[in-house]
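>>> Attaching a predicted model along with its sequence, questions to come.
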Amino acid sequence: MAGIKAIVFNTIFLIILNVVSANVQVKTNSGVVEGIEVKSILKDEKYYSFLGIPYGEPPVEDLRFMPPKPHKNWEGVLAAKKEKKPCAQFNFAIRDTSEYGFYGVEDCLHLSIHTPKIPSTSQNVNLPIIVLFINEQFRVMPNISKEFGPDFFMKEGVIIVSVNHRLASLGFLSMEDDLLPGNNGLRDVILALKWIKDNIHNFGGNPNKITLMGQQEGAVLVEILLHSPKAKGLYHGAILQSGTVWNSLYFTGKARERAIEFSKQMEEHATTTTFMLKRFADVPAEKLLDSEHMAVHADEARAIQRGIIPFGPVIEHDHPEAIITKLPEEGLVNIEVPIMIGYTSREALEANKNFFVRPQFLTYADRDFLVMIPIRAGFHFTVNDKIYFRAVKDIKDFYFDEGYVKNSKPGEYITYMSDVLSFYPIDYAVRKYSKESKSDVFYYTFDFSGELNNRKIDALKEARNYDGTWGATVGDDLCYLFVCKKIKKAYKEAMEQNDSEEMQVLDNMVRMWTNFAKTGNPTPPGDKFTWKPATPENKECLLINEELQMKTKLHEDRVKFWDDWIKKYKEMAKDSVVKDEL
């Protein structure tokens, strides 16, 4: 009996010992954090995760709508073993998701760190860092550590950090004054980057090799920081995926008007900042976020031919704490770090998936054609004037085989929408940066279609028409860099194959992205491929598919069309409006 007890005791002891050995503690300037050892999807690999480390005080009560304050130091050991909830947000039905409506919390200023190695007294570790930002329209943010596994980056010796920051009105409400200038969501990020720079060496990171990486509006956030003196010195490179600050969707102005209208629609009418903050102080976050659409008139976007985000980054008035005080186009670009920038070949496929399910709806798309001016061009049309319809005809004649949107060819409409929403603004950014920036610009197009194209596969699962569904939609490239946990099984199946095209594409991308984090060059000397930086003359662009190919002047006919179209109608504008002559 005593022998059995001894065996049971020893077994329990070993189990406890194994659990404890899976934890790891790191001392930071804020206090000690305890993370966990994680088994990688890759055989015999592991890494360490520290989840939900606070970098800012909870932005609640008197700190709601206010700039963030650094988190106070803590006593004892902070458990960082579970991912915290993301910042409060209202998830709208842009695409299939398990979370619709309100979710998240206001106490959300946390960051998570994944590292392949921890320094010890016998081992000095000095790894590059990628800080990852993903959000959609500054309104929705995934729980990054839960949805995107860092396994492949861990294998290559690159630390991944993700940052929670405030979204929508909670992060970007602005009255255009000193008390409420807007952009507190950006201030959150800058505070987090300062914490990372001061503490990342404790996790094996090199504070002088920090690359910012953003996808969709996460890329826009990163790009704004490139233009902000407040973020200078906090990063050493940038990766911009499927988003650019040059898109007409951003910096639409009227932030104060929008805030006042918002308060009016909320029945908390306020015309001064102090009164607005007082009226909004006790309004539940769910009510605030669910009501934001009321700040924008239903016909406003159509009237100015630009998309409108109710509450996003703003150009601030000139004050000591301003993040950005002028539009990027108001002066020469002065960026001193290397940039990777690109897009997926069928960016708008997901957002327009209903046209593949019900192609007959394209009849309405033709009848009430959506005109979008892709960049801030300084003009808009008077809707329904003859000249407006002439501009519509120009677009239709170029993009549609017979000059109208046909039910049988949704692919033509996807090309148009992809160009105005993503490709042309990104190509425009490449031209600006390659001409004016002091560092290299690496331009890419992700075109591969395979079993890891998670968002494209989801978008087309009920499709009846597959015209124009080649290539990749927005976000598909992320699943060739990270382990998209929703399709984790697909990675295991791909890795078991000797000739998996998916793994070939993934290996190439991870190698280039991590090389960029390490050296500022995705294909440094000695690499088996050379990704040439873009030049203003040729716009060298890497086409990512089963094989890597360098292209020059990609889709130049489409670029020229928009260059000419914008120039033509801008010259006709009077007081920024293009309208019929009386």
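Okay, I see it.

>>> When you work out contacts or count neighbours from here on, use the C-alpha atoms and nothing else.
OK.

>>> which parts of stretch 559-574 are buried?
For stretch 559-574, a neighbour-count test (16 or more other Cα atoms under 10 Å) marks 559, 562, 566, 569-570 as buried.

>>> Other residues contacting that stretch?
377-380, 398, 424, 427, 576, 578-579 (Cα atoms under 8 Å, 6 or more residues apart in numbering).

>>> go on, stretch 206-214?
126-134, 196-198, 200-201, 219-222, 234-241, 517-518.

>>> what about 7 Å?
Outside stretch 206-214, the residues within contact range by Cα atoms under 7 Å, 6 or more residues apart in numbering are 126-134, 197, 200-201, 219, 222, 235-241, 517.

>>> Now list the buried members of those residues.
With burial judged by 16+ other Cα under 10 Å, the buried subset of the contacts of stretch 206-214 is 126-134, 197, 200-201, 219, 222, 235-241, 517.

>>> between the contacts of stretch 559-574, which has the most around it?
D427 (26 neighbours; other Cα atoms under 10 Å).

>>> Just the element for that one, please.
helix 424-436 (DSSP states H and E).

>>> same thing with F13?
Assigned by DSSP H and E, F13 belongs to helix 2-21.

>>> and if you look at K393?
helix 386-399.

>>> That helix - contacts with which helices or strands?
Helix 386-399 sits against no helix or strand, with contacts defined as 3 or more Cα pairs under 7 Å, 6 or more residues apart in numbering; DSSP states H and E.

>>> Give the buried residues for that helix.
For helix 386-399, a neighbour-count test (16+ other Cα under 10 Å) marks 387-389, 391, 395-396, 399 as buried.

>>> one more structure, for comparison:
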Amino acid sequence: MIKILVVELLVLLASSSVFSIEVDTDLGRVRGVNLTSRLGVSFHAFRGIRYAEPALGELRFVNPQPVKPWSPGTFDASQDGPMCPQPWDNMTDVSEDCLRLNVYTKDVKARKPVIVFLHPGGFYVFSGQSKYLAGPEHFMDRDCVLVSLNYRLGSLGFLATGTKDAPGNAGLKDQVLALRWVQKHIHRFGGDPQSVTLLGYSAGSISIGLHMISPMSRGLFHRGICMSASPYGPPKYHSNDLQLAQRQARLLKCPQEPVAEMVECMRRKPYLDYVSTYNGMFEFGWNPVLNWRIVVEEDFGQERFLIEDPFKTARRGDFYKVPLITGITEFEFKSAAFWDLRNASIVSKYNSDWERFAPIALILDRDSNQSRTATRVLREKYLPESRDKLEYPKSLKGLGELFSDALIGVAFNRFLRLMAPHTPIYTYLFRYKGRYSFLKNPDNQEAMGPVHHDELLYLFHVGLISPLLKREDPENFIIERMTRMWMEFAKKGDPHNKNDEYLKELNWPRYTSENQDYLEIGTNLTAKTGGFYLDRYHIWDELFPLSGF
């Protein structure tokens, strides 16, 4: 009997050594697990590592504080940490103790390029967790260290009263603190702190554009991959969003003034009260999509993320210049148009009072003569067949293009124009239509992409949408090409590698203001010139000239 127990113990110890790994850091020891990549390569996963103190009580709405060391204990990083407060099916997976990051590596003794993923979600949903949106299995077939992270969302991350109580941009400061953590500790996991590439999608892409501007972020990264968004859209920047803060206060049954009492009351409310009032923070449906705004902070003695209007900084060329990849998908926010047109309540709002409701969906100033004029012109230009009535499916193409440009395309185009004189840029239009998409027609289950988020399906295992795609799947070639181009860029600021079987024919010219070269990413990789959708973007330039920002 004793012999049997000894054998079982030896088997248990052997299996634990196979499935776990420990790394020493200045904060204490971290225990991770061993996992397998998409193509069967073993790698180490350290998930849910706390990089900041939980933003509770007096730490709500203000700059995050670095995590305290846990030595001599060992931090269990074997599973994803919780996501930041948001509506979710499994609320046991949600907590304010969410300022966590994941590190994936194949060799803790190496010095590999680091890719840091900043997740999408409009600054109010999603996370860096591996199980839903940011599975590491694709990138772990490449020679890098991958980091994904959470940051505070919604009112808990972006409440901006214009006072010292909630100066704004807390979620972006969380990202900064995580990047500082990477600089201090990533070498313990086999990463090179002098070769850090930020990879951001949507809100994460906006974040990268702002990190290039922010004095807090200088020197913390060396390249940027900005996918489907930038911080240079039609909305103008302000020093506060007190109106949205007061809306949240009303929903929480807090006083709306004086501001100090309002914020103090909001600090005492359980985070589940914020989650349960999410729907009430939007005007109709999930509009406006970008509801919580980034602000230019006033100086209350805090470290400020933004100290002036990003347009002003960018035009002056006084920003942290790093090589860039940036691009968009072919159909972007067609998904928003699809669901709005199939919602009788929302489409009736557009049809009954377009000039009132369109500015909300298009993220324009409300109740101004300029926005009323703009919405009339935009309807005529984008929806000539639906001047009298929006309806599905007739209006889908025009409304999809209008939403895509208002929310993504115009800002992307301005980003190119503002950055190109100062730093190398590669740009792309993603046109690959796969079996999986973030937009599927519920009537026939047809994938309607490529829409917003769809490139992520080939860079990460997006468990929300698709199974883990293998070598024999038809998507294998696009996964190989995307991860290899992104990896080459992360390594040296250039996506080419003539010695790579998947990239040997790649010809991706840099973007210049004169030629406006870009790569069309579809079944083939095709270099093109002359830009794309420029006639549509010209409509916006006439309505909202870049010189006016």
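Looks like it came in fine. Everything numeric in this text was worked out from a predicted model, so none of it was measured.

>>> before we move on, back to that, quick one: mark the members of the buried ones among the contacts of stretch 206-214 of structure 1 that sit in strands.
127-134, 237-241 (DSSP state E).

>>> Which parts of the stretch 401-550 of structure 1 are strands?
441-446, 483-484, 541-544, 548-551 (DSSP state E, counting those that start in this stretch).

>>> Identify, out of the ones you listed, the most deeply packed stretch.
Mean neighbour count (mean count of other Cα atoms under 10 Å) peaks for strand 441-446 among these, with a mean of 26.

>>> Mean distance between that strand and structure 2 after superposition?
Taken over the aligned residues, the distance from strand 441-446 of structure 1 to structure 2 averages 1.2 Å (mean Cα distance after the TM-score superposition for structure 1).

>>> what angle sits between that strand and helix 424-436?
160 degrees (axes from the mean of the first three to the mean of the last three Cα atoms, to 10 degrees).

>>> which bit of structure 2 covers strand 441-446 of structure 1?
Taken onto structure 2 by TM-score structural alignment, strand 441-446 of structure 1 occupies residues 425-430 there.

>>> now that stretch, how far from the centre of its chain.
17 Å (Cα atoms, centre = their mean, to the nearest Å).

>>> what sits against the equivalent of D76 of structure 2 over in structure 1?
D76 of structure 2 maps onto A79 in structure 1 when the alignment is built from TM-score structural alignment. The neighbours of A79 of structure 1, taking Cα under 7 Å, 6+ apart as the test, are 33-35.

>>> how close does the longest strand along structure 1 sit to structure 2?
Looking across structure 1 with DSSP E, the single longest strand is strand 205-216. On superposition with structure 2, the average gap between strand 205-216 of structure 1 and its aligned counterparts reaches 0.8 Å (mean Cα distance after the TM-score superposition for structure 1).

>>> what range in structure 1 does stretch 476-494 of structure 2 sit on?
Stretch 476-494 of structure 2 maps onto residues 503-521 of structure 1, going by TM-score structural alignment.

>>> Can you tell me how far A160 of structure 2 is from E298 of structure 2?
10 Å (Cα to Cα, to the nearest Å).

>>> These two: who's more crowded?
A160 (31 against 18).

>>> How is that one assigned, secondary-structure-wise?
Recorded secondary structure, A160 of structure 2: coil (DSSP: H, G, I helix; E, B strand; the rest coil).

>>> and it, what pairs with it in structure 1?
Match for A160 of structure 2 (TM-score structural alignment): S174.

>>> OK, contacts around that match?
Taking Cα under 7 Å, 6+ apart, one finds 180-182, 255-256, 259 in contact with S174 of structure 1.

>>> again, 6 Å this time
180-182, 255-256 (Cα atoms under 6 Å, 6 or more residues apart in numbering).

>>> ok, now H317 of structure 1?
Contacts for H317 of structure 1 (Cα under 6 Å, 6+ apart) come out as T325.

>>> Try it again at 7 Å.
176, 325.

>>> That one matches what in structure 2?
Taking TM-score structural alignment, the alignment pairs H317 of structure 1 with E298 from structure 2.

>>> now V559 of structure 1
In structure 2, V559 of structure 1 lands on Y537 (TM-score structural alignment).

>>> what about its match, is that helix, strand or coil?
What three-state DSSP gives for Y537 of structure 2 is helix.

>>> Quick check: the gap between it and L56 of structure 2.
Counting by Cα to Cα, the gap from Y537 of structure 2 to L56 of structure 2 is 43 Å.

>>> now swap in K173 of structure 2 and tell me
16 Å.

>>> next one: G409 of structure 2
Shown here: G409 of structure 2 relative to L56 of structure 2, a distance of 37 Å by Cα to Cα.

>>> Among those two, which residue is more densely surrounded?
Set G409 of structure 2 next to L56 and count neighbours by other Cα under 10 Å: G409 wins out with 27 against 15.
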